[in-house]
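Colleague: have a look; sequence and predicted model below, questions after that.
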Amino acid sequence: MDHGHSPGDNDIAIIGMAGRFPGATDIGTFWRNISTGVESFTRFSDEDLTGAGVDPATFQQPNYVRSRPILDDIRGFDAGFFGYNPREATLADPQQRIFLECVWEALESAGYAAPQGRGSVGVFAGMNISGYLLTRLRAFEMGIDTSALMIGNDKDSLATNVSFRLDLNGPSVSVQTFCSTSLVAVHLASESLRRGECDMALAGGVSVRIPDRIGYLWEEGGQESPDGHVRTFDAEGRGSMFGDGAAVVTLKRLSDAVKDRDTVLAVIRASAINNDGAMKFSYLAPSIDGQRRCVSAALARAGVDPADVSYVEAHGTATEVGDPMEVAALTRAFGATERRQYCVLGSIKPNVGHLDRASGVTGLIKVVQSLRHELIPGTLHYRSPNPEIDFEASPFRVTAEPTPWPRTGDRPRIAGISSLGMGGTNAHAIITEAPQPAERPARPRRWQILPVSARSAAAAERSCARLAEHLESSADDLGDVAYTLQAGRKVFNHRKVVVADSTGRAAALLADPAGPLGRTDATVGRQVGFLIAGVGEQYPGMVAGLYAEDPGFRADIDECLAVLGLTEPGQLSDVFTPAERTSDGAGDLARLMGRACGQAPRSMTEAHLVQPAVFVAEYALARRLMRWGLRPEVMIGYSLGEYVAACLAGVLSLPDALRLVAYRAKLITSQPEGAMLAVSANERRLTAVLGEEGSRDLDVAVRTGSQVVLAGPVAAVEAAAARLLEAKIGHRRLETTHAFHSRMLAPVAGELTTWIADNITLRPPSMPYLSNVTGAPATEELVTDPGYWARHMCETVEFGAGLDHVLGIPGLALAEIGPGQSLGALTRGHPACERGRWPLIVTTLPAAGDPQDAGAALATAVAKLWLTGVPVDWTALHDDGVGWAPGRVPLPSYPFEHQEYWLEIDESALGGGTPAFDESDPKSIAKAYPRLPDTRWIHAPLWRETTPRAPMPQEAARWLVYTDAGLADELAAPLLAHLAATGGEAVLIRPG
């Protein structure tokens, strides 16, 4: 064997598994059962057998075996989840329904239930003959569409139905080789992947016998067990137990799986299939040579020395002839060797029975779990070897006890698995343990977003509970868990999300019904806009946590610092440093910004320091969101916020924007100090209260739509505040040193215009944003005029008019870029903002005094936007440029909400091919047809003739419209047209 074997395109990774097994509805329970020696057979009572239609004279015979491995709830199905209407679900064979749910779970297990990023997916699968249809052949006499019956029951439709329901566009092939079906499907899927016909493939099988709760009459020489137990390789083994089950695996080229950081559960090194041909006793008989050739071919293709195979999962039917022949074939395939009994031989069938079309992949799942848990389960009921098997002269041994299967240095553990089909189609695969994941650096960001969604509120709650239980004992990286939920799960209407910095915290939030944020919303692809704040709400340490923990945010800040000629963020402002630290770089900044200030700053609240710092923080924050796929449909800035919008839209390059903000700040601080006052009143009310004299020295600096901001000399603002207090009008003094957007800045307007014309390149906007000056969209003509930016400094900020435009975009979500929620509050208070839009407005940073971590706040903002249907580029969100890349890990699957769908036939109501009923009695006619859920009956002629002006019938899922014998179908045409228009299903039935 080549111990240096490296992953290549011929190696196929198993990245997902799912199944329904006797005694187990999932892989975890299945493994617990088989690893602890549980026999999952059900013994039937007289009532069970009578209810299944077995004649008491039959099951009371001494050779009647009244047990079988069966599944729970074969009548239940989540029809709506897969787009079935009740009629389709009722007509479909339970095998089709169960397999479809297993396929979905296998995709979720692999982390690829969402279509994005998975490429072309093939389906290779087979099912047993439809006992459901065979026991309901009289359904053809009941007016049911034949094509609907066949689609839901024919073997040929199994794979293609999966592809249709789940929109999978790779090869879709139904495989039928009796008992070897599902392992043959694995072989064909693997070959399809190697040929590049698909990027992923699903392979499996299903077998459910209808009726299921019945036993059988044992006959000497038959394939079935005489005592209701399967004793593979044992001296008392005399037959198998045919059971029900479904099993599916998700496959991918190993090289692709490693590159994409999928969880590789095990590796298929090679597989082979063949047929015995005619050189055997009968069609049903096995062939030692045929099996030998198949095993030998698989070993050769894998490049594996049989001496390195430490476990083989045998077909193991427990028949007196089949077991010795299988061991003989394996022994010959392994070849002459001096080593004896070094390879453990086992079979899953004593635990769950012979699952027919699902047996091969069921055995494969056992092998994968044995590799992952480093344990080979014991072979149940094995006491002494079948005397026809010479184990002592073979490489094989069988043990009834679990056998440890530890890793041994650099030698990979290798297993084989056989599946043998009636008619001679054999399959064998060589399976090795998964390669160890490549090391990666530590995850840079603590806070992770864990989204969960479902089609109903109850299912969403159960999904959260399942995930919480999983995380309580999980060793998975929380970033991998988050990415799997983000990129690997389909988004449904009932949405919940938690933001956490540890697995334990995430589990606690998910387990608490009040822990997750939640929203019910069918929107997908909602657009987002940015509300970009100005100065006034900043505080020490505002983005310190983000700068320390988010490499992407830090990179944008550092880029700005480099443009400014600074090396540390503390040289710019203490908003970038932890709150307990103080900046000692103010003098550096003063010298930087023109070196013309002539004096050291007196306070970190001075405008010439604050404005560049706020610009840099908000620019980096907006860039971070845009890199995560949150590209704004429109932006509106508040004062300085328009500079951020203009830079993001390309009107100003980043260097030009930084230089302009710094120069503007220098000019503003060169003017006399002023004050600003926010007032909760309209201008007419202000004029009435303040009078002409009181407002003569004041300007309206900002109009928000719900309040105004006055600006002017300090004395004038204080006098106005006193009058407003007397008039009991709400107002608030803003923390600012100057009267922004007022005539007090007019003396430097010309200087700013000239400086811009000489030093700044202005370009047309590449993204839409609103002008503060006009309240309308910024145009090329407007923003490329240097004088515009002087007007912006001195004139009123028409923020309310801008919000009129923003709120006129239906369904737009809004992210507030900056600290706190001042702009969000202004937007909610705007007359055009309906209360229903309030949840669409989210904050991205905590306000001053809010103890929330900045990283948590930003993650929560993204989570809230996701709740509303704003698409997020999750891959970009995890791409921090430091080498850590997320992977996909197995997580609990969707909690399907089952309803019973079962076609019942009242044989007494059928005779001579004609339904027997009273034409005027709906209850009578209903007895002649399937008892389908959500169905209502209506008698067309009676409705037409006796109630011509009566209201039309109310909506229903299905209408069965019957008319009298001999009457034309046209009598029912108007009624049928109306019923079809209600969205229901209308079917016309004629007696005779």
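Modeller: All right, it came through fine.

Colleague: okay, CA-based contacts and neighbour counts for the rest of this
Modeller: OK.

Colleague: what about residue 333, how many neighbours?
Modeller: 21 (other Cα atoms under 10 Å).

Colleague: check it against this one:
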Amino acid sequence: MGDIAVVGIDCAFPGAAGVRAYWDLLMGGRAGTGPVPGQRWDARDFPAVGDSGGFLDDADVFDSDFFSITPREAAAMDPHQRLLLPCAWRALEDSGRAPGGLAGSGTGVFVGVMGGEWGRLTMSDLAQVTPLLGSGSSAGMAANRISYHFDFTGPSLAVDTACSSSLVAVHLAANSLLSGECDTALAGGVNVVLSPSLGLVYGQLGLAAADGRCKPFSAEADGIGRSDGVGLVVLRRLDDALADGDRIYAVLRGSAVNQDGRSNGMIAPNRWSQERVLNAAYRRAGVDPAEVAFVEAHGTGTVLGDAIECAALGSVHGVPRERPCALGSVKGNLGHTEGAAGIAGFIKTALALHHRIVPASLFAERENSRLRLAERGLRLLKSPSRLPRGENIAGVSSFGMGGTNAHAVLATAPRAPRPVPARSRADAGAAGVFTVTADTAEALCRNLAAQADAVAARAPGGTAALCRTSNRVKTGLPHRFALTARDTGELVAGLRRAVERRTPAPGVPGAAGDRPWGRPVVAFLFTGQGSEYPEMTAALYRESPAFRRRLDEADAAVAAHLGASVRDALLGEAEYADAGEWTDRPELVQPALFAVECALAATLTALGVVPAAVLGHSLGEYAAAVTAGVLDLDEGARLVVRRARLTAALPPGGTMISATAGPEVLAPALAAEPDVVAAALNGPADTVLSGPSGALARIAGELASLGIRTKELSAPYAFHTPGMAPVAAGLRKEPVRCAPAALPVASTRYGRMLHEEPMDAAYWAGQTEEPVLFDAALGALVDAVAPTHLIEIGPQPQLSRIAARAGRLRGAELLHPVPGPEATGRELAETVAALYRCGLDPVWEELYAPGTGTDEALAPYVFSSAHRYWDRPPSAVAPEPVRSAPAPRAPEAAPHPVVSRETGDDAVLDAVVEAVTEVGGYPVERVVREARFHEDLGFDSVMIMQLKNRVEARLPRVGEVSVQQLLPALRSVGSLAEFLDGVIMARSA
């Protein structure tokens, strides 16, 4: 049998809600048993059953809104199904996967569930039978519910082999993985003690413990105590898990299932069958039983069952052994979780191998001497036992009352060596983006608080691996949060601030601004010359592997034509010992800016930030052309190097100034100085003048007398003037390999969007000596693509300030991943975080250094506990709406109030609302116009048919409407009402 990795776990057992709580319960040697809750039955009415057992505290809690299930359907669902859905979500998160990211995949679901008490309790009154009770009471739906709500298309089956159900489910899941039926599988089981009926059976058979507690292998053992429980594991083929760098709890080496056949009674255990299933499992696992360090036994605490199991274990594990095989049973802590018993032991064993310590077995102090454990090579653990280094092997047994036996062989997860890439010191403390999502604003606040508490409990240190895990796991839900942080202290503080901001005052609605309703539309603005400085982007280069890789590529392209490395110049390396030396060499400045901007744009694009359009200011238009696919990187580098050399050959004497006035105001001054031109029209009152230094000084003096501010720019030449003619002439002779633009380009040469015009030699020649029409080009870009965000691509902000002054933004947000000399990787991360909050789904892996680390354990999703669906005995569940009906997940926009029927203002809408509340069980005030039938109200095809019938009954004038006619109108409550109103009007005409 091939090896299977256990990569994710979630569970809830009596006294232990969650994996960590379960392990703490085991290591603390505590029991989760207690009195029978009054919610289940009155223990005084059934003295033969006893008044205690193992019960989940919140078996009635269910976040129906999260899973888009109506209150009526939630009330009709078997509690088994309600427990499994959130357990599956948390298990997948624990495996390092965003559950929504597996939608449409062939993930398999295998669930052990015993009996069908809910069906017997709810379907016995035939007058109360409904379609929802039909699906809600079927044990077979336990797995199907998960597959349906998570949109899994792999094998999906419920298994009932009585007490061995969940371990048989694990066995079937492993075989499905090995056969290639699925690549990921959820496997486990669930049990809720709904009535005393099976307890009565145990009592009549003499198998019920007087105190409701299992005492496995103890001299005090007197029978079974029943218990609730739910547990699921996420399984993958070991090779796949290792290849993807999954965190692995343990490895399933092999498993086997068999049957007692005709033995000494239908429900009596059979030693020889147990021996055979043990040997078959070890044979499939390639393991000698003498290698097994411990066995998690079935161990119910019945006299006959314990005796037969120990005889079988002793025969297989036998003597001589150097050390006895440790023996235990989690039923001493929990009771007998029946359909979930196997998964309870499986999870305990996986955690023991993961933590390399086996918890003590409760009731081991008074060992049953008649079991002859020592002479059979077995021992009960009276205290936790450390496992030695290296691989350890363990077995898990689970035996069904009808004779179906299962045994699984688990081993320690391999400690595969990981290659450690060369990383700079800056990588270790690099900024990451921590993400959290939720289905509502309130849920987001709740989960932020949970993450803050969990991170605060961690050891301080870098957060890159933690953030990377959150990006993989905590995404996919509509309400988003993202925070940039370098260490856990900063992260905790940021999370707590976010909780405070989102916590409403009493009576004040909470914030609803965390849900994007679309994806951001991004445009790149490429900065021109004058934005350079000695070590521009050097800190980003040292900290960001993604940018480092792209700048290296751009530098190689430039160096092929320049014969020198602009990257080394930026970093002050090699011949550029003084990092500022290169800025005095014109032939380096332009190629350096080009390389930096191409690298920035490529880094953002690789992160998933794909621009809807690009615009380049002067020199920046070359990098814009590369990003738009007009020029390839090599051709762009060649042209820029040629332009730089031609520029460096110009005679000195020219410069540039900016003036806070438009060309019409500046016209008299320009007329007096014919050598000065308007080189850039950046805004209505934002003009750059270019020409000889003396002439510009005279103009500046004249403009100052008129109250017009001017500022000298750090430009060594009079760019975009007739004085650039030699450069233009040289470029005009260059053959240019250009292609049609793959992205819309706003041309600052033409002041409009490019259409069919090529960016050929003539274009670049004219672009050099003609004015930059930035304001007009930006206006054209905004008109063409309506960007939500403008990202400046350059070493410091220039264009974003100009654009803000020009009033061209139309609400667009300005972002800059390198906003000046102090910029590091943090600003790049914050840019991605800002876009994520607005609806972008980044390629997160690009943000982190290779080998950042394996997935870190994060706090599981915290579901709402506001709604309970078991506030009366199950047999009394009726089809009317439950008392605690939750609100649908309607849009956060202010809802249109539903007009009450008494006013008569909108009888059609009233009829629709009444029908929706009747079918779904929602309170009338919560069914708003905007509520969508599938996403917000959880309606399915059966409920749509019920809705159709009720609407037709309430609105006789509508007549009969086919489902096909209704379907286009089923976008929302309001759209259905509008459609029906139109039908009535048409038939009345």
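Modeller: Cool, got the structure. Just so it is clear, the structure is predicted and the values come from calculations on it, not from any experiment.

Colleague: after superposing, what score do the chains get?
Modeller: The TM-score (TM-score structural alignment, normalised by the length of the second structure) is 0.84; 911 aligned residues with a Cα RMSD of 3.9 Å.

Colleague: please tell me how far the spatially most central residue of the first structure sits from residue 22 of the first structure.
Modeller: For the first structure, the residue sitting closest to the mean C-alpha position, by Cα atoms, centre = their mean, is residue 489 at 0.9 Å. With distances taken as Cα to Cα, to the nearest Å, residue 489 of the first structure is found 28 Å from residue 22 of the first structure.

Colleague: just residue 155 of the first structure next, same as before
Modeller: In terms of Cα to Cα, residue 155 of the first structure sits 22 Å off from residue 22 of the first structure.

Colleague: now the helices for the stretch 1-150 of the second structure?
Modeller: 19-27, 71-76, 79-94, 117-123, 131-136, 141-150 (DSSP state H, counting those that start in this stretch).

Colleague: which part of the first structure matches the last one?
Modeller: Looking back up the chat, that one is helix 141-150 of the second structure. Aligned using TM-score structural alignment, helix 141-150 of the second structure spans residues 157-166 in the first structure.

Colleague: can you list contacts of that stretch?
Modeller: Here stretch 157-166 of the first structure makes contact (Cα atoms under 8 Å, 6 or more residues apart in numbering) with 82-83, 96, 100, 103, 122-127, 151, 168-169, 172-174.

Colleague: what's the burial count for residue 458 of the first structure?
Modeller: 12.

Colleague: next SSE downstream of the helix or strand harbouring it?
Modeller: Assessed by DSSP states H and E, residue 458 of the first structure sits inside helix 457-472. Following helix 457-472 of the first structure in sequence order, the next helix or strand is helix 478-488 (DSSP H and E).

Colleague: that next one vs the second structure, mean deviation?
Modeller: Superposing on the second structure and averaging over aligned pairs (mean Cα distance after the TM-score superposition for the first structure), helix 478-488 of the first structure comes out at 2.9 Å.

Colleague: ok and that helix relative to helix 94-110, angle-wise?
Modeller: 130 degrees (axes from the mean of the first three to the mean of the last three Cα atoms, to 10 degrees).

Colleague: by contact count, what packs against helix 478-488 of the first structure?
Modeller: With contacts taken as 3 or more Cα pairs under 8 Å, 6 or more residues apart in numbering; DSSP states H and E, helix 478-488 of the first structure sits against strand 448-454, helix 874-878.

Colleague: among the ones you listed, which comes closest to residue 665 of the first structure?
Modeller: helix 874-878 (34.0 Å; Cα to Cα).

Colleague: and that closest one, what's buried?
Modeller: 874, 877, 878 (16 or more other Cα atoms under 10 Å).

Colleague: to which residue of the second structure is the first one aligned?
Modeller: Taking TM-score structural alignment as the criterion, the aligned counterpart of residue 874 of the first structure in the second structure is residue 844.

Colleague: what's its match in contact with, if anything?
Modeller: Here residue 844 of the second structure is in contact with 468, 471, 472, 607 (criterion: Cα under 8 Å, 6+ apart).

Colleague: likewise for residue 857 of the first structure?
Modeller: 843, 844, 845, 846.

Colleague: check the gap between the nearest residue to residue 572 of the second structure once chain neighbours are set aside and residue 766 of the second structure for me.
Modeller: Nearest residue to residue 572 of the second structure, sequence neighbours excluded (Cα to Cα, 6 or more residues apart in numbering): residue 579, at 4.1 Å. Residue 579 of the second structure sits 33 Å away from residue 766 of the second structure, going by Cα to Cα.

Colleague: now residue 426 of the second structure
Modeller: Taken as Cα to Cα, the span from residue 426 of the second structure to residue 766 of the second structure is 43 Å.

Colleague: what about those two, which has more around it?
Modeller: Using other Cα under 10 Å as the criterion, residue 426 of the second structure and residue 766 rank with residue 766 on top: 20 against 16.

Colleague: the more buried one -> the first structure?
Modeller: Using TM-score structural alignment, residue 766 of the second structure pairs with residue 791 in the first structure.

Colleague: which strand or helix spans that match?
Modeller: Here residue 791 of the first structure is assigned to helix 786-794, by DSSP H and E.

Colleague: other SSEs contacting that helix?
Modeller: So helix 786-794 of the first structure, by 3+ Cα pairs under 8 Å, 6+ apart, packs with helix 749-759.

Colleague: beyond the helix it packs on, next helix or strand please.
Modeller: strand 769-770.

Colleague: so where is that next one in the second structure?
Modeller: Using TM-score structural alignment, strand 769-770 of the first structure pairs with 745-746 in the second structure.

Colleague: if we can go back for a sec, ok, the match of residue 766 of the second structure touching residue 773?
Modeller: Yes - Residue 791 of the first structure lies in contact with residue 773 (Cα atoms under 8 Å); the separation is 7.2 Å.

Colleague: the corresponding residue of the second structure for residue 348 of the first structure and residue 345 of the second structure, how far apart?
Modeller: In the second structure, residue 348 of the first structure lines up with residue 330, judged by TM-score structural alignment. From residue 330 of the second structure across to residue 345 of the second structure, the span is 6 Å (Cα to Cα).

Colleague: what residues are shared contacts of those two?
Modeller: With Cα under 8 Å, 6+ apart as the test, residue 330 of the second structure and residue 345 both reach residue 296.
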